[in-house]
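> Fold the following for me, if possible:
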Amino acid sequence: MEILEELSKDRPRIRAALFDFDGTISTLRHGWESIMEPFMIEMITGGTPSDDELIREVREYIDASTGIQTIFQMQWLADAVKRYRRNPYAPEDPWQYKAEYNRRLMEPVKKRITTILSGGKSPEGYLIKDSMKFLKALDECGVDIYAASGTDDVDVVNEAHVLGVDGYFKEIAGAPEGRADCSKEAVLKRLINDYGLRGPEVVVIGDGKVEIALGREVGAVTIGVASNEEKRCGVNPTKRQRLITAGAHAIVGDFEKTCEILKWLGLEE
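The predicted model follows:
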């Protein structure tokens, strides 16, 4: 555990935890970038040869947008298609791009889910190391646990169930069908405005800069999960730098040091 900013000694006790899902708990969608990048390039170029500048722009955008709703990424893609003017047959509607990207992404995701359901691999094989142990520990500490994701609501709810972690969450919020709303921002607003929690009573935990930045905006404690999704343990240096830039109070690669994290949060002696 890498502590970047010490927490105030007189802060209130943590009462709620908001988790990102993909890359923070689940690795079912590991490799989504390798699907989104060629998809975006294909839509922009219309199948004509791409160039280094275009590839670099797409990669930089994907890296910068990690954690936001997919529809916002597809809105960027629709704008890029218009800007480059290389694909006269490309649709204008970002929702059409989202539907096709999601179709391509779900092919490997469905295979992984089938592997779990058929008994070919245990759910733990697609969980960041000790994430279930950490969820259980938070629950035993009396912390209300929420999940919010840029993944479609119906899919993230199903994937949490397949992995056996859904029972730990008071709410699982994914991208709402047909609406370009940020689920992470919406859940945080409910915790603060509707449930009456103060910022320091909430810990936001995720591998994307979006949830870390949103957490800092409301005064929450933030833990960046710089996960290596392929190994499901250890620190990904690219994610680590992204999360530091976003303002995370602390960085972990996984949840192996559950006791250390809980002590830092003030939930254990």
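> Every contact and neighbour count from this point should use C-alpha atoms.
Will do.
> Please give me every residue in contact with residue 225.
24, 205-208, 239-240, 243, 251-254 (Cα atoms under 8 Å, 6 or more residues apart in numbering).
> Just the ones of those residues in helices?
239-240, 243 (DSSP state H).
> tell me how far the ends of stretch 248-262 are from each other?
The straight-line separation of the ends of stretch 248-262 (Cα to Cα, to the nearest Å) is 16 Å.
> what comes up buried for it?
Buried residues in stretch 248-262, counted by 16 or more other Cα atoms under 10 Å: 248-256, 258, 261-262.
> ditto for stretch 136-154
136-139, 143-153.
> Could you dump the ones in helices among the contacts of residue 225 into JSON lines with neighbour count and distance to residue 122 added?
Formatted as JSON lines, the ones in helices among the contacts of residue 225 follow (neighbours: other Cα atoms under 10 Å; distance: Cα to Cα, whole Å):
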{"residue": "239", "neighbour count": "22", "distance to residue 122": "26"}
{"residue": "240", "neighbour count": "22", "distance to residue 122": "28"}
{"residue": "243", "neighbour count": "27", "distance to residue 122": "30"}
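> tell me which of the buried residues of stretch 248-262 is nearest to residue 37?
residue 253 (24.7 Å; Cα to Cα).
> was I right about the closest one contacting residue 231?
No - using Cα atoms under 8 Å, residue 253 is not in contact with residue 231, being 10.5 Å away.
> where exactly do the strands run in the stretch 1-150 of the chain?
Counting by DSSP state E, counting those that start in this stretch, the stretch 1-150 of the chain has strands at residues 2-3, 16-19, 144-152.
> Second input sequence below; structure requested for side-by-side comparison:
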Amino acid sequence: MSSTRQIGRVKAVLFDFDGTLSTLRAGWEETMAPFFKEAISGSYSITPEESALLEQEIEDYIDQSTGIQTIFQMRWLAEKVKEKGWNVEILGEWDYKAEYNRRLLLKVEERVRGLRDGLYDPTDFLIKGSESLLEELHKEGIPMYIASGTDHPDVVNEAEVLGVKSYFKEIAGAPVGRADCSKEKVIQELLSQQDFRKEGLAVIGDGKVEIRLAKENGAAAFGLASDEIEREGINPIKQQRLEAAGADRIAGDFTDIAQWLEWLGISRRAE
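Below is the predicted model of the structure:
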């Protein structure tokens, strides 16, 4: 927890998806990093020193860009390929995104198929306590939204197979083939609605992008420093990132429902 800010009763909640509610895409960094290195180095005989420096540069970029739309990460890759000049094959950002998505989805689609076929349970890929919090907010009549940098059809599909789609008034992923900032768009649209004020909006996410947007727009910013492997507990790297972004509160999961409801200004009803 990074402050003791009180927001009053929440009027709407905006969730990030990957790493905040869903772990279906856990491990995306392990797909992106080698892909970036392969695309940048090409067939060039990279020295051990150059390799180590490149790997560190890629790691640093992935860390600081977590949460942004994938196409912007691919734009960085395209520029880096040109800058290094090691790979004679230079693709466009959308071509890089298509190949990255192809590699990532090999893992994600296996998990989605397993969910549809009953081999996995949705709780295997949800941050612990998330279903309970969503149910509590639903009972309270709090409108909920998802904003994600993942392609819109994929976010909708993954929310459906995880059994949480029905909780949300709107799900907004990245527009396919367009470099729009869906998170900023959804937040701005919420703030423009006449029937609720910006001080009633809470944003919950594991990346600095949504925390920054919340702070810039006067909303309460709750960081979810999730361990995507265990699905509970604090990830210290995410915690540091979220603290630096100015999160009002930080937790590792949603298991302490009473604490979350208190943060959101909701008095739990007597049973």
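> TM-score for the pair, please.
After superposition, the two chains reach a TM-score (TM-score structural alignment, normalised by the length of the first structure) of 0.95; 264 aligned residues with a Cα RMSD of 1.2 Å.
> thinking again about what came up before, residue 95 of the first structure: which of the strands of the stretch 1-150 of the first structure is closest?
Of the strands of the stretch 1-150 of the first structure, nearest to residue 95 of the first structure by Cα to Cα is strand 144-152, at 12.5 Å.
> how far out from the middle of the chain is that closest one?
Offset of strand 144-152 of the first structure from its chain centre (Cα atoms, centre = their mean, to the nearest Å): 8 Å.
> for stretch 126-133 of the second structure, same thing?
That offset, for stretch 126-133 of the second structure, works out to 15 Å (Cα atoms, centre = their mean).
> what comes up buried for it?
126-131, 133.
> again with stretch 196-211 of the second structure
Applying 16+ other Cα under 10 Å to stretch 196-211 of the second structure flags 198-211 as buried.
> Contacts only, for the closest residue in space to residue 176 of the first structure that isn't next to it in sequence.
Using Cα to Cα, 6 or more residues apart in numbering and skipping residues adjacent in sequence, the residue nearest residue 176 of the first structure is residue 153, 5.8 Å away. Under the criterion of Cα under 8 Å, 6+ apart, the contact list for residue 153 of the first structure reads 172-177.
> And residue 153 of the first structure, how far from residue 137 of the first structure?
Applying Cα to Cα to residue 153 of the first structure and residue 137 of the first structure gives a distance of 26 Å.
> now do residue 150 of the first structure
Counting by Cα to Cα, the gap from residue 150 of the first structure to residue 137 of the first structure is 25 Å.
> just residue 41 of the first structure next, same as before
Distance from residue 41 of the first structure to residue 137 of the first structure, by Cα to Cα: 43 Å.
> Now render the strands of the stretch 1-150 of the first structure as TSV, adding distance to residue 86 of the first structure.
Converted to TSV, the strands of the stretch 1-150 of the first structure look like this (distance: least, Cα to Cα, whole Å):
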stretch	distance to residue 86 of the first structure
strand 2-3	46
strand 16-19	40
strand 144-152	29
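> Which one of those strands lies nearest to residue 216 of the first structure?
strand 16-19 (12.7 Å).
> The second structure: matching residues for that closest one?
Taking TM-score structural alignment as the measure, the second structure aligns residues 12-15 with strand 16-19 of the first structure.
> can you pull the buried residues of the matching stretch?
Applying 16+ other Cα under 10 Å to stretch 12-15 of the second structure flags 12-15 as buried.
> next one: stretch 229-237 of the first structure
229, 232-236.
> So which of those sit within strands?
For those, not one is inside strands, with DSSP state E as the criterion.
> Kindly present the buried residues of stretch 126-133 of the second structure as a markdown table, with separate columns for distance to residue 167 of the second structure.
Shown next, in a markdown table, are these (distance: Cα to Cα, whole Å):
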| residue | distance to residue 167 of the second structure |
| --- | --- |
| 126 | 14 |
| 127 | 16 |
| 128 | 17 |
| 129 | 15 |
| 130 | 11 |
| 131 | 10 |
| 133 | 11 |
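> List the neighbours of stretch 158-176 of the first structure that are in contact with it.
26, 28, 69, 113, 116-117, 123-124, 126-127, 132, 135-136, 139, 144-157, 181-184, 187.
> Let me fix that, I meant to ask about stretch 232-244 of the first structure.
In contact with stretch 232-244 of the first structure (Cα under 8 Å, 6+ apart) are residues 27, 126-129, 207-209, 212, 224-228, 251-254.
> rerun at 6 Å
128-129, 209, 224, 226-228, 253-254 (Cα atoms under 6 Å, 6 or more residues apart in numbering).
> And for stretch 189-199 of the first structure?
218-220.
> Now list the buried members of those.
218, 220.
> Residue 50 of the first structure: which of the contacts of stretch 189-199 of the first structure is nearest?
Out of these, the member with the shortest distance to residue 50 of the first structure (by Cα to Cα) is residue 218, at 41.5 Å.
> show me what contacts the closest one?
residue 199.
> Aligned to it, what sits in the second structure?
In the second structure, residue 218 of the first structure lands on residue 217 (TM-score structural alignment).
> Kindly provide the distance from residue 57 of the second structure to residue 77 of the second structure.
11 Å.
> cool, and residue 170 of the second structure?
31 Å.
> the more surrounded of those two?
A direct count of neighbours by other Cα atoms under 10 Å for residue 170 of the second structure and residue 77 places residue 77 higher, at 25 against 16.
> nearest residue to the more buried one other than its sequence neighbours?
residue 36 (6.6 Å).
> ok, which stretches of the second structure are helices?
Going by DSSP H, the second structure shows helices at 28-41, 48-65, 70-84, 93-116, 130-139, 152-161, 182-192, 208-216, 236-245, 257-263.
> thinking again about what came up before, out of the contacts of stretch 232-244 of the first structure, who's nearest residue 87 of the first structure?
Taking these together and measuring to residue 87 of the first structure by Cα to Cα, the closest member is residue 209, at 31.6 Å.
> Please look at that closest one and residue 247 and confirm they touch.
No - using Cα atoms under 6 Å, residue 209 of the first structure is not in contact with residue 247; the gap is 8.3 Å.
> Just give me the neighbour total for the aligned partner of residue 110 of the first structure in the second structure.
Matched to the second structure by TM-score structural alignment, residue 110 of the first structure sits across from residue 109. Residues near residue 109 of the second structure, counting by other Cα under 10 Å, number 14.
> again, but for residue 164 of the first structure
14.
> How much space separates it from residue 25 of the first structure?
Counting by Cα to Cα, the gap from residue 164 of the first structure to residue 25 of the first structure is 11 Å.
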